[in-house]
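A.B. asks: missing the sequence, but the structure's below:
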């Protein structure tokens, strides 16, 4: 399975994004270390999916002097491919990174009942594997298999037992996993989605401006005198403002 394709299509299904945003999400969860999804794979996948019609460019964004970035969204063909990849990943009855990727990136926004059914089918297959492995180890033990073989079988048994138990926990939290807000987002992406959240120099400038406005609207008392006596509160003289309109001049004008 192509892990990068699953990740890219799943993120674009959640909302249109450009490559840098997808890359930041991948870095946030260290996909290059446990799922072999590198930065190069992300951009290569975007180009390939655009070429085969699975995604389409919807707009271009540019921040400051940085190069413009193309924002993509999935097509119907791309959504169909994502659904196929998800079913393949969740049907594999072996501990595999594909299962984690499918759960992390395709569960948010999915139908809880549909996902629950897919996972229960996989759990049943894992449970059968575990039972078969236990019976096999018991036969080998009865035949006098060496302890090294017994420990290898036990390791596989314990992995499968843990996977079965993990499915029970996932099943109990399926509604949370399928909530759209469960999708992973980077802090920068959240700020981009909400322009009201300032950052960097803009945040500091806004904070200074807000503080200055607060001081002008609610002046503080003058500082204490050097001998410790309280200072005299400063006085602010309100502006007289424009004079009220006196109305039109009704005096006659000499001819």
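C.D. replies: Good, I have the coordinates. These figures come from a predicted structure and were not determined experimentally. Residues are numbered from 1 along each chain as shown.
A.B. asks: use CA for all of it now, contacts and neighbours both
C.D. replies: Will do.
A.B. asks: just the element for the closest residue to residue 167 other than its chain neighbours, please.
C.D. replies: Of all residues not flanking residue 167 in the chain, residue 123 sits nearest, at 6.3 Å (Cα to Cα, 6 or more residues apart in numbering). Assigned by DSSP states H and E, residue 123 belongs to helix 112-142.
A.B. asks: again with residue 58
C.D. replies: Assigned by DSSP H and E, residue 58 falls in strand 55-61.
A.B. asks: which parts of that strand are buried?
C.D. replies: By neighbour count with 16 or more other Cα atoms under 10 Å, strand 55-61 contains the buried residues 55, 56.
A.B. asks: put this next to the previous one:
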């Protein structure tokens, strides 16, 4: 199931598209489609572990010295922006910061044709120590990103209750579509992945399944929610 190191995660793209979501303000909008939520948030965790530092140090430790453009090309090939919280465009700045901290260092300068010179960076001993720390923390730390839909569901617009079922069903159907595409895509790329990478990408799929189950429960509860909201509104008026 493993592939040559040059093919690791080649073509990995776990998610695409948006899920219609209420805004963080707590009310369901009248036009739900005008408030898209990036579905990649379902695959990301809020964490003290710096993913971009982790990624650069791990890439240099595994593949050897690289220049910034090669790092960006690798990240784009692996589609890390779709299954981590890494911004590919932020790799250059992160590499400069790591160099200032002494975790990576310039080992040579390269020039190809008429292109500008490029500094090639390698990981230092301090960088390897930092990488080991990040690896331990990444495995040990538990964290979760709060979803603004929870607040939105608990703070409904009394004038838009009739639209609640439609909005929830739209969310549910979008998540189901993303989950199905994720399953198909993982099946297509399985031969490129190591055992660990296959399990890691499965994490996002399992979280989407949990989201879908919760939305099914929410959809089933919509009549009770509406009845309760209207009863409380009458009591408060």
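C.D. replies: Perfect, I can see it now. On a predicted model such as this, the values are computed, not experimentally measured, just so you know.
A.B. asks: TM value for the aligned chains?
C.D. replies: The TM-score (TM-score structural alignment, normalised by the length of structure 2) is 0.40; 111 aligned residues with a Cα RMSD of 3.7 Å.
A.B. asks: which helices and strands does the strand holding residue 58 of structure 1 pack with?
C.D. replies: helix 39-51, strand 69-74 (3 or more Cα pairs under 8 Å, 6 or more residues apart in numbering; DSSP states H and E).
A.B. asks: which of the ones you listed sits most buried?
C.D. replies: Highest mean neighbour count of those: strand 69-74, a mean of 21 (counted as mean count of other Cα atoms under 10 Å).
A.B. asks: now the helices and strands packed on strand 55-61 of structure 1 as JSON lines including distance to residue 213 of structure 1?
C.D. replies: Listed next are those as JSON lines, based on distance: least, Cα to Cα, whole Å:
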{"stretch": "helix 39-51", "distance to residue 213 of structure 1": "45"}
{"stretch": "strand 69-74", "distance to residue 213 of structure 1": "37"}
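A.B. asks: out of the ones you listed, which is closest to residue 188 of structure 1?
C.D. replies: strand 69-74 (15.1 Å; Cα to Cα).
A.B. asks: so what's the residue count around residue 56 of structure 2?
C.D. replies: 25 (other Cα atoms under 10 Å).
A.B. asks: do the same with residue 199 of structure 2
C.D. replies: As a burial measure, residue 199 of structure 2 scores 12 neighbours (other Cα under 10 Å).
A.B. asks: in what helix or strand does it lie?
C.D. replies: helix 195-236.
A.B. asks: now do the helices in structure 1.
C.D. replies: In structure 1, the helices defined using DSSP state H lie at 3-14, 19-28, 31-34, 39-51, 76-90, 97-106, 112-142, 147-172, 174-178, 187-193, 200-217.
A.B. asks: which residues sit against the fourth one?
C.D. replies: Residues lying outside helix 39-51 of structure 1 but in contact with it, judged by Cα atoms under 8 Å, 6 or more residues apart in numbering, are 4, 5, 8, 19, 22, 23, 32, 55, 56, 57, 78.
A.B. asks: how close does the closest residue to residue 5 of structure 1 other than its chain neighbours sit to residue 8 of structure 1?
C.D. replies: In this structure, residue 5 of structure 1 finds its nearest non-sequential neighbour in residue 45, 6.2 Å apart by Cα to Cα, 6+ apart. From residue 45 of structure 1 over to residue 8 of structure 1 the distance is 8 Å, taken as Cα to Cα, to the nearest Å.
A.B. asks: now do the strands in structure 2.
C.D. replies: 18-20, 36-38, 66-67, 104-110, 118-123 (DSSP state E).
A.B. asks: figure out which of the ones you listed is closest to residue 179 of structure 2.
C.D. replies: strand 18-20 (11.5 Å).
A.B. asks: for the contacts of helix 39-51 of structure 1, which one is nearest residue 106 of structure 1?
C.D. replies: residue 8 (10.5 Å).
A.B. asks: dump the strands of structure 2 into TSV; add distance to residue 218 of structure 2 and mean neighbour count as well.
C.D. replies: TSV is the format used below for those (distance: least, Cα to Cα, whole Å; neighbours: other Cα atoms under 10 Å):
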stretch	distance to residue 218 of structure 2	mean neighbour count
strand 18-20	15	21
strand 36-38	18	15
strand 66-67	49	20
strand 104-110	49	16
strand 118-123	49	20
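A.B. asks: okay, those in a markdown table with distance to residue 202 of structure 2 next?
C.D. replies: What follows is these, written out as a markdown table (distance: least, Cα to Cα, whole Å):
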| stretch | distance to residue 202 of structure 2 |
| --- | --- |
| strand 18-20 | 20 |
| strand 36-38 | 19 |
| strand 66-67 | 29 |
| strand 104-110 | 31 |
| strand 118-123 | 30 |
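A.B. asks: and the closest residue to residue 171 of structure 2 other than its chain neighbours, how far from residue 236 of structure 2?
C.D. replies: Counting by Cα to Cα, 6+ apart, residue 171 of structure 2 lies nearest to residue 20, which is 5.4 Å off, once chain neighbours are set aside. Noted for residue 20 of structure 2: a distance of 31 Å to residue 236 of structure 2, by Cα to Cα.
A.B. asks: same check, this time on residue 130 of structure 2
C.D. replies: Taking Cα to Cα, one finds residue 130 of structure 2 at 57 Å from residue 236 of structure 2.
A.B. asks: relative to residue 70 of structure 1, which of the helices of structure 1 is closest?
C.D. replies: helix 19-28 (7.6 Å).
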